[in-house]
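# missing the sequence, but the structure's below:
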């Protein structure tokens, strides 16, 4: 571990620092540790905060209790710091950029099915820098999120995964799959997190040492997570977004199947308005309908979307998908016919 002393310019003269209450002192300590990547000793922190070293030691413990990930050097004198990537520097937004974040925030809120303190805090910070008309809408969004049920366990697991991803540290998880009654332990190197509109879910994708391969885990199915001391670096050629290029949702594969859908004239304009997938090809037919051609890994992820078009769409290929949708249509027709009278 590099223990070179930080540049003096990053440290404020203690004679210029007023005596702080505990809340102010904790904020100042976290600020000092963030701006000194090589860490500070308790003696240095005590001098800068104008308190004794025992107070600083208690403050460091309190910061850890608050969930701030601190590191500690092994050699004497011990130096303390905040894990790289935990805090982000401030950014300055132009109005169109702020609008883009506002719209992203609205999408996030609409797809969130629970109250999440990190989400609400992020949206509140965004609202504070938005022009008043947009800020009012964002505050209204926050109020709607506030009435939803909170899941503290998922919040904590998300924070641990985010810290592991940002600092490139391993994480040990207890995971219960959709088809399993018992949880299983995995040592995971989280390469990235990915949100999916299907099921309003978040997934973590990374390297699992037990199987020596990439795996995808639904965050809501993780029962426990803890950071390990193991560090990692993803392969230089790893590209998370590219990995998902062939997906409709979250299920990726090296092989993709050709999917061809024929839409009725009544749906053509809506189909033309959106780029549904990077692989898509669109052909308008003489009758005003259209053909949508795609190459998708695991087309089964498209089923819910296809169902939503009802009788406006016909699956032409692959055969297995056509047969499944046809069977479901027949079963639905029987269900409604049986309800008559």
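That came in fine, so what should we check first? Since this is a predicted model, take the numbers as computed values, not measurements.
# From now on I want contacts and neighbour counts done on CA atoms only, so please keep to that.
Noted.
# all strands of this structure, in order?
Assigned by DSSP state E, the chain shows strands spanning 70-72, 80-82, 169-175, 184-196, 201-208, 213-218, 222-231, 257-263, 281-284, 290-296, 313-317.
# List the residues that contact the closest residue to residue 251 other than its chain neighbours.
Ranked by Cα to Cα, 6 or more residues apart in numbering and with sequence neighbours excluded, the top spatial neighbour of residue 251 is residue 298, at 6.4 Å. By Cα atoms under 8 Å, 6 or more residues apart in numbering, the contact list for residue 298 reads 247, 248, 251, 252, 253, 256, 257.
# Recalculate using a threshold of 10 Å.
Residue 298 sits next to 246, 247, 248, 249, 250, 251, 252, 253, 255, 256, 257 when contact means Cα atoms under 10 Å, 6 or more residues apart in numbering.
# Distance-wise, check the fourth one relative to residue 72.
Going from residue 249 to residue 72 by Cα to Cα, to the nearest Å gives 41 Å.
# higher neighbour count, these two?
Between residue 249 and residue 72, counting by other Cα atoms under 10 Å, residue 249 is the more crowded of the two (20 against 15).
# Touching, the more buried one and residue 202? I think so.
No - applying Cα atoms under 10 Å, one finds residue 249 not in contact with residue 202, separated by 11.1 Å.
# between these two, what contacts are shared?
Listed as contacting both residue 249 and residue 202 by Cα under 10 Å, 6+ apart are 194, 195, 196.
# Test my guess that the second one contacts residue 216.
I take that to be residue 195. No - using Cα under 10 Å, residue 195 is not in contact with residue 216; the gap is 11.9 Å.
# Got another one to weigh against that:
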């Protein structure tokens, strides 16, 4: 372990301890000899100016100023490697999206890791597989800037499955990354209501000088987060799904919705209740389980799933 690692561990120990830490515990935490422990204590106090003091009763070391932080850029070896891995994961998570902005950070992390004789090329051993992901489009940066700067945006939007574009002025509220794709929750000034836009369907985007209309988080959560999936709207029904015993352990460990309810049945099957507003996305997820799930209600959802399965089976007759 390098000397800066000793200092870092000692600093973290002092920050999280509510009471003076005995010398023996400091030595055990640093995993070094008595002499080295004394040198690290002295370095932290005398060179880095830490408010490190010792007390007789109770016996030990503590910070007299809990707000003290180490000067500069201090991370443990594990944290540095984790940061580098996360940075590379982000690059693969949305290829090219933030490469230019992250390049200086990537280079700085590489320099620090190399100075500590740590490997920098192991993040490729972490695989991130993306399914049905669409490129975020040319206007992601503009929309992200509008969200963070709290500005309105004028957009041309072409919904998937429609041939015509619509011009709208919107007040962006939140960017949402959902199932490997980006969405924008915004107040639409043309519709006078909250809408969710697929970012890749935005054809044009112009950042405006006017301030965005602010909506409280409670209103956003109620309007956009109450129902199943990405579709907005307060829940209007509750789907009751019964899963076969062979699939039940996996489904019981999944979160379909924050307000879901699950019940184990005596025969090992599992019933899941999920609130929803629009059923398009919910039907697709139900169909993934084929014969291992049955829709108990509502009747309209049960009939819709049955119709889709009948149509799918007809393709193979």
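Here it is on my side, so go on. Owing to the predicted nature of the structure, the values given are computational and were not obtained by experimental measurement.
# which one in structure 1 is aligned with residue 190 of structure 2?
Taking TM-score structural alignment for the superposition, residue 190 of structure 2 sits opposite residue 210 in structure 1.
# and its match, how many neighbours?
10.
# re the thing from before, overlap in contacts, residue 195 and residue 216 of structure 1.
203, 204, 250.
# Which entries within the residues you listed meet the buried criterion?
203, 204, 250 (16 or more other Cα atoms under 10 Å).
# Hmm, the last one is touching residue 194, no?
This points to residue 250 of structure 1. Yes - using Cα under 10 Å as the test, residue 250 of structure 1 is close enough to residue 194 to be in contact (8.0 Å).
# okay, and the common contacts of the two?
201, 202, 203, 205, 216, 218, 244.
# so what's the closest residue to the second one other than its chain neighbours up against?
The reference is to residue 202 of structure 1. Leaving out its chain neighbours, the residue that sits closest to residue 202 of structure 1 by Cα to Cα, 6+ apart is residue 195, at 4.4 Å. Contact partners of residue 195 of structure 1, counting by Cα under 10 Å, 6+ apart, are 108, 111, 201, 202, 203, 204, 218, 219, 249, 250.
# OK, contacts around the residue lying closest to the fifth one once chain neighbours are set aside?
The reference is to residue 203 of structure 1. Leaving aside its sequence neighbours, residue 203 of structure 1 sits nearest to residue 218 (Cα to Cα, 6+ apart; 4.4 Å). The contact partners of residue 218 of structure 1, by Cα under 10 Å, 6+ apart, come to 175-178, 193-195, 201-205, 250.
# To which residue of structure 2 is residue 319 of structure 1 aligned?
Per TM-score structural alignment, residue 319 of structure 1 is aligned with residue 299.
# Can you name the residues that contact its match?
Residues near residue 299 of structure 2 by Cα under 10 Å, 6+ apart: 239, 305.
# what's the distance between it and residue 289 of structure 2?
In terms of Cα to Cα, residue 299 of structure 2 sits 19 Å off from residue 289 of structure 2.
# Check residue 135 of structure 2 too.
Counting by Cα to Cα, the gap from residue 135 of structure 2 to residue 289 of structure 2 is 28 Å.
# residues near residue 81 of structure 2, how many?
Residues lying near residue 81 of structure 2 (other Cα under 10 Å) number 22.
# now swap in the one 10 residues further on and tell me
Residue 91 of structure 2 sits with 15 neighbouring residues when counted by other Cα under 10 Å.
# Who are the contact partners of it?
85, 97, 98, 99, 102.
# Check which residues of stretch 111-125 of structure 1 are buried.
111, 112, 115, 116, 119, 120, 123, 124.
# taking these one by one, which sit in helices?
If you go by DSSP state H, the buried residues of stretch 111-125 of structure 1 have 111, 119, 120, 123, 124 in helices.
# ok, the fourth one to residue 141 of structure 1 distance?
This means residue 123 of structure 1. Counting by Cα to Cα, the gap from residue 123 of structure 1 to residue 141 of structure 1 is 9 Å.
# With that, I have no additional questions.
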